[in-house]
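>>> Build the 3D model from these lines:
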Amino acid sequence: MFNEEHQLTPLRWAMVGGGRGSEIGHAHRAAAQRDGLFQLVAGAFDLDAERGRDFGSRLGVDAQRCYPDYASMLRAEAVRDDGIQAVSIATPNSTHFAIGLAALKAGLHVICEKPVTFTVAEAQQLKAEAQARGLVFGVMYGYSGYPMLHQARAMVQAGELGDIRLVNMQFAHGFHSQPVEQTSSGAKWRTSPAVSGPTYVLGDLGTHTFHLGQFITGLKVERLLCHRQSFVATRAPLEDNAQVLLQYQSGAVGSLWASAVNAGSMHQQKIRIVGEKASLEWWDEYPNQLRHEVQNQPVRILERGMGYLATDDPGVACNRIGGGHAEGFFESWANLYHRYAIAMHGAAGGLWYPDIDDGIEGVRLLECCVESADNDGAWVAF
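Purely as a prediction, here's the structure:
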């Protein structure tokens, strides 16, 4: 079962963004407060100060600590004896670097949405600042808290698949197969280069499953080739569909399909790891199961929470409600927030969590994909 032995003082925590109507803001709050390790005491929730104050007050935050912007919040909280210790950034991509850097300079731990910045150079600056100040900088790859992905990683590390040959990754939904950005504010900023950055679906979707591939296999990319398309023409130059081929330093090869125009599809976030002995496949719509295929043997469906798993791995053992019950998205996020809290208290002891290095790899993916696609699909060194 999930380990609840960490009796830590709740961290005084704030949010930037994630206000009324934000699905991702709700996910951050539900995850952070689930284990009592974070206490929401302040926030700059909305560009509209009055709306943000009203929203924060309804969450139980003191109205005087519902600030009109992040800079005001950082200044005011810095002089309080009970000021914030950590902040989560749930704002559009273009703001991540400035807010993250300001929070680090204010001495705060940071949890940031992805892609963490527009450029690798910016992400590396955040890393240097966090390291210099001894602060945690987490990047919210929220799917990586699922126990069965940690099971996949444990099996790869144990050599159960043999040498890894293929890594096939996809995150391809159909909800933006029409120009929904004309009526959806969330879709509008995601398809705006000034706010989203140099990519749309590669940054919004592709970085998630790419991160899972890196996490599970530990393989390092040597070079890649990218083709990207804007099937809804008004989204150009940002892509709503992309295919990426990857070559790893080990000799393995991979593919990544990111799409928002896979009409009729809910999510289709899948990852398949193929080794010389066996293969593993995981699908986020069925996150409690891991498909294990060994050549010349029947297919095995491994179930979360069962004793035959690698339960000595804390990522595998972090079940919250036991096998058979359906754990989901919020549980995965809560598992990560639990790890962030332990790290912020200086008690991580090698405990894994998605950090700024993972964020840098995601931004590097985007930079290389844009370079490749803009050069007619040329191979680009990673």
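>>> Going by C-alpha atoms from here, please, whenever you check contacts or count neighbours.
Fine.
>>> how near is the nearest residue to T91 once chain neighbours are set aside to S259?
In space, and not counting its chain neighbours, T91 is closest to G17: 5.0 Å by Cα to Cα, 6 or more residues apart in numbering. Going from G17 to S259 by Cα to Cα, to the nearest Å gives 26 Å.
>>> same question, R190
13 Å.
>>> Now do the same contact list for G138.
110-112, 340, 353-356 (Cα atoms under 8 Å, 6 or more residues apart in numbering).
>>> Which residue ranges of the stretch 101-250 of the chain form strands?
For the stretch 101-250 of the chain, applying DSSP state E, counting those that start in this stretch gives strands covering 109-112, 137-139, 164-172, 221-229, 241-248.
>>> wait, which of those strands is closest to L11?
strand 109-112 (10.1 Å; Cα to Cα).
>>> Also this sequence, please, to line up against the first:
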Amino acid sequence: MLIGEKKIERPFRWGIVGGGRTSGVGYKHRLGAMRDNTSFVLKAAAFDLDFQRCVDFGKNLCMDEDRLYPDYKAMFEAEAKREDGIEAVDIATPNFQHFEVCKAALEAGLHVICEKPLFFEIEQGEEIKRISEKTGKIVCVTYGFSGFDLLTQMRHMILSGDIGEVTMVDLRYAHGFGCDPTGDTQAEGQKWRVDPKKSGPSFVLGDLSTHTFYISELVCPQLKLKQVLCDRQSFIRSRAPLEDNAYVLMRYESGAVGRMWASAVNAGDMSSQHIRIVGTKASLEWNDMHPDELHYEVQGKPAQTLVRAMDYLSDDALEYERLGALHYTGLIDSWSNLYNRFAVAMDAKNRGDEQTRRNLVYPDLEHGIKGIRWVTKCVESADKGGVWVDFE
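Coordinates of the predicted model:
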């Protein structure tokens, strides 16, 4: 059970780019990072392109005004001159800025935590990988839903053969909060998501499905994706060529098959992510609206509901358990678990402890690059008329 005690010698001095007052994700990053103050302590920020708004926001967070900066370049330069300068940085900006800020951060000697999808092009991911290896710093990706305890239990049971050989992977991240087209011009967090210059070649494939695709990799690490076929639509026509709905079929090298539904126009649905893994003996299903429950259905036997924090779960699933049974968890618990692991990974990298990093399950640069490949290949398939394309 995790009760906030330190897992590393001291918390990382941490900075953030973006994530200011108008950000849709900034608060999640800060809560996730600082819930365990043994992992990260926020020291510096370039919250906003509007410097006065950045300063006002930072002061309201009780930050030192002299460590609030007009942009990331000024922050990296000034912090590098301080004995107590930041050691890691969070990139919580729109997609189009991820690559340049990530590159600059690594070159400044900082570990990086970055929003998804990482970049627009696979080649950009490979370049960042080379820089990361050269500088000895790591890149982590905030697939924020993946820190829930029962996903670790799901992974354990699948790898232990409790459902037999995996045959089908059924994925869904589909909500209805994009049904109103006025939000595209009024909501700050939505404007850039439907602008191809800022969001990249997709809307819901990049913004939503990358989360669920990573979760499928997390719980089924033995599967290797072979081909995808994608059909995407812009039901709000002003969003074209960006899609607000997409269906993806998947083929795996093992012979397993899968499907993904990603949508922002699933009208009325408040339930976002569903993950169902079907095997030759049984199935497992998890829904992020009920993250403390994992449904285990063995063919020919009564269905079981496994509950978070119970002693019958695997040791891995209990390691990051925080509250005990009967007390409900939420999304910030997932983010906090991820940030705790990010800190452990950064500390291990600094100490040259590669064994700890290899044994630690968290979304790293390789998973971020796979996320770029996922979006790229889905868009390629759809733009070719919905044909099968090789994943690698």
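>>> before we move on, the earlier item: neighbours of the residue nearest to T91 of the first structure, just the number please.
Residues near G17 of the first structure, counting by other Cα atoms under 10 Å, number 22.
>>> contacting residues around it?
So G17 of the first structure contacts 25, 43-46, 89-91 (Cα under 8 Å, 6+ apart).
>>> From S185 of the first structure, how far out is it?
Taking Cα to Cα, one finds G17 of the first structure at 14 Å from S185 of the first structure.
>>> What ranges does the stretch 201-350 of the second structure have for its helices?
With helices called from DSSP state H, counting those that start in this stretch, the stretch 201-350 of the second structure shows them at 204, 210-219, 315-319, 331-351.
>>> closest one to K134 of the second structure among those?
Taking those one by one with Cα to Cα, helix 331-351 is closest: 12.8 Å.
>>> which residues are contacting the closest one?
7-8, 11-12, 28-29, 31-36, 39-40, 111, 136-138, 140, 142, 144-149, 320, 322, 354, 356-357, 360-362.
>>> roughly how far out does that helix sit from the chain middle?
What separates the centre of helix 331-351 of the second structure from the centre of its chain is 13 Å, taken as Cα atoms, centre = their mean, to the nearest Å.
>>> Same check on stretch 314-325 of the first structure?
That offset, for stretch 314-325 of the first structure, works out to 20 Å (Cα atoms, centre = their mean).
>>> Outside of it itself, list whatever touches it.
1-3, 145-151, 303-306, 309-311, 327, 331, 335.
>>> Buried among those residues? Make that a PyMOL selection.
If you want just the buried ones from these in PyMOL, going by 16 or more other Cα atoms under 10 Å, the selection is:
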select buried, resi 145+146+147+148+149+150+151+303+304+305+306+309+310+311+327+331+335
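>>> what residue of the second structure is the furthest out?
Ranked by distance from the centre of the second structure (Cα atoms, centre = their mean), the top residue is G300, with 36.1 Å.
>>> Now do the same for it: its match in the first structure.
Counting by TM-score structural alignment, G300 of the second structure lines up with N296 in the first structure.
>>> Quick check: the gap between that match and A278 of the first structure.
10 Å.
>>> Just give me the match in the first structure for T280 of the second structure.
Using TM-score structural alignment, T280 of the second structure pairs with E276 in the first structure.
>>> can you check W388 of the second structure too?
Aligned partner of W388 of the second structure by TM-score structural alignment: W379.
>>> How about that match: what's its closest non-neighbour residue?
L225 (4.6 Å).
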